[in-house]
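In: model the following, please.
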Amino acid sequence: MCGAPKQGGDLAGIDLTTQTVIQGSVWHDGAPVAGAYVRLLDETDEFTAEVVTSPEGEFRFFAAPGQWKLRSLAPIGKGERVLTADVGLNETTVAIG
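Out: From the prediction side, this is the model:
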C-alpha cells in the first residue's frame, strides 16, 4: 500500500512564491489514467518520491527547483517526462505510450 497523500484539490494556503510545486496528470489515448504510479527522480535518476494518481489522473509533488524526471507506471504502460522546475507552479502532462 502506498502511503502517498491524496492527490488533486486546490493549492489554497500554499505560498507559491516560496514553494516549488510540480503537478500534472497522466494520460493514455486521450483519457486520464487513475491509479498510475508517478515517480519523481532527480537529475541523476535517483528515486525521490512516488504518488498514485487521483481518479482524474492528477498528481502533485513539492520539490526543490531544478531538473526532474517524472516516470509513470500503470498496467496499460509507462511514460516519462523531463522538466526543469522553478519556484512556483510547474504543470505538465505525462503521456503513456
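In: please make it C-alpha for all contacts and neighbour counts, starting now.
Out: Fine.
In: name the residues of the helix or strand hosting E50 that are buried.
Out: Assigned by DSSP states H and E, E50 belongs to strand 47-52. Of the residues in strand 47-52, E50, V51, V52 count as buried by neighbour count, 16 or more other CA atoms under 10 Å.
In: show me what contacts the first one?
Out: By that I understand E50. A4, Y37, V38, R39, L40 (CA atoms under 8 Å, 6 or more residues apart in numbering).
In: next up, for comparison:
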Amino acid sequence: MTQGCAAPEQTAHLPATVDLSNEAVIQGTVTRDGAPVCSAYARLLDSTGEFTAEVVTGDEGVFRFFAADGDWTVRVLAAGGVSVDNTVTAKTGEVAGLEVAI
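Out: Below is the predicted model:
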C-alpha cells in the first residue's frame, strides 16, 4: 500500500531491506493526547526551507524520510489547522527520531 506521493505505508519498524550504514533516516511519531495520529502530513524541508518531500502518517502515527546528511525541518500538518515544525539533523548510519505532540 502507498500513501501520499507514492510513499510506502509508514510503519514503526525500519524495513529489513534498509542498509542503515548507507542511509540517513529521519523518523518520528505524531500523537495527540498520547494517541497516534493517522493521516497527518509530514513535510521535509531543507535548510533553506524548501519543500523536499511529504508522506502521510500511517495508523501508528509514524512518518519516515531517507535524507542527505545535514539539518532539516519536519513540518507536521494535521486536522484543525495544526502545523508544528521540528528541526533535526540527519547523519548516515543513524535514525534521527522525533516525537511530535500536536
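In: Throw the buried residues of strand 47-52 of the first structure into TSV and include distance to L89 of the first structure, thanks.
Out: Listed next are the buried residues of strand 47-52 of the first structure as TSV, based on distance: CA to CA, whole Å:
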residue	distance to L89 of the first structure
E50	18
V51	18
V52	19
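In: look up how far E9 of the second structure lies from V82 of the second structure.
Out: Look at V82 of the second structure and E9 of the second structure: by CA to CA, to the nearest Å, they are 22 Å apart.
In: who's more crowded, the two?
Out: When V82 of the second structure and E9 are compared for neighbours, E9 comes out ahead with 17 against 10, by other CA atoms under 10 Å.
In: what ranges does the second structure have for its strands?
Out: Taking DSSP state E as the criterion, the second structure contains strands spanning 2-3, 7-8, 24-32, 35-36, 41-45, 51-56, 62-67, 70-78, 82-90, 95-101.
In: need those in CSV (columns: distance to A16 of the second structure).
Out: Shown next, in CSV, are those (distance: least, CA to CA, whole Å):
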stretch, distance to A16 of the second structure
strand 2-3, 18
strand 7-8, 14
strand 24-32, 14
strand 35-36, 23
strand 41-45, 23
strand 51-56, 20
strand 62-67, 14
strand 70-78, 24
strand 82-90, 20
strand 95-101, 14
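In: quick one: map D46 of the second structure onto the first structure.
Out: Alignment note (TM-score structural alignment): D46 of the second structure maps to D42 of the first structure.
In: what is the burial count for A42 of the second structure?
Out: For A42 of the second structure, using other CA under 10 Å, the count is 27.
In: in contact with it, which residues?
Out: E54, V55, V56, T57, F63, V74, R75, V76, L77.
In: what's the closest of the residues you listed to S21 of the second structure?
Out: F63 (20.1 Å; CA to CA).
In: and that closest one, what's its match in the first structure?
Out: Going residue by residue (TM-score structural alignment), F63 of the second structure aligns to F59.
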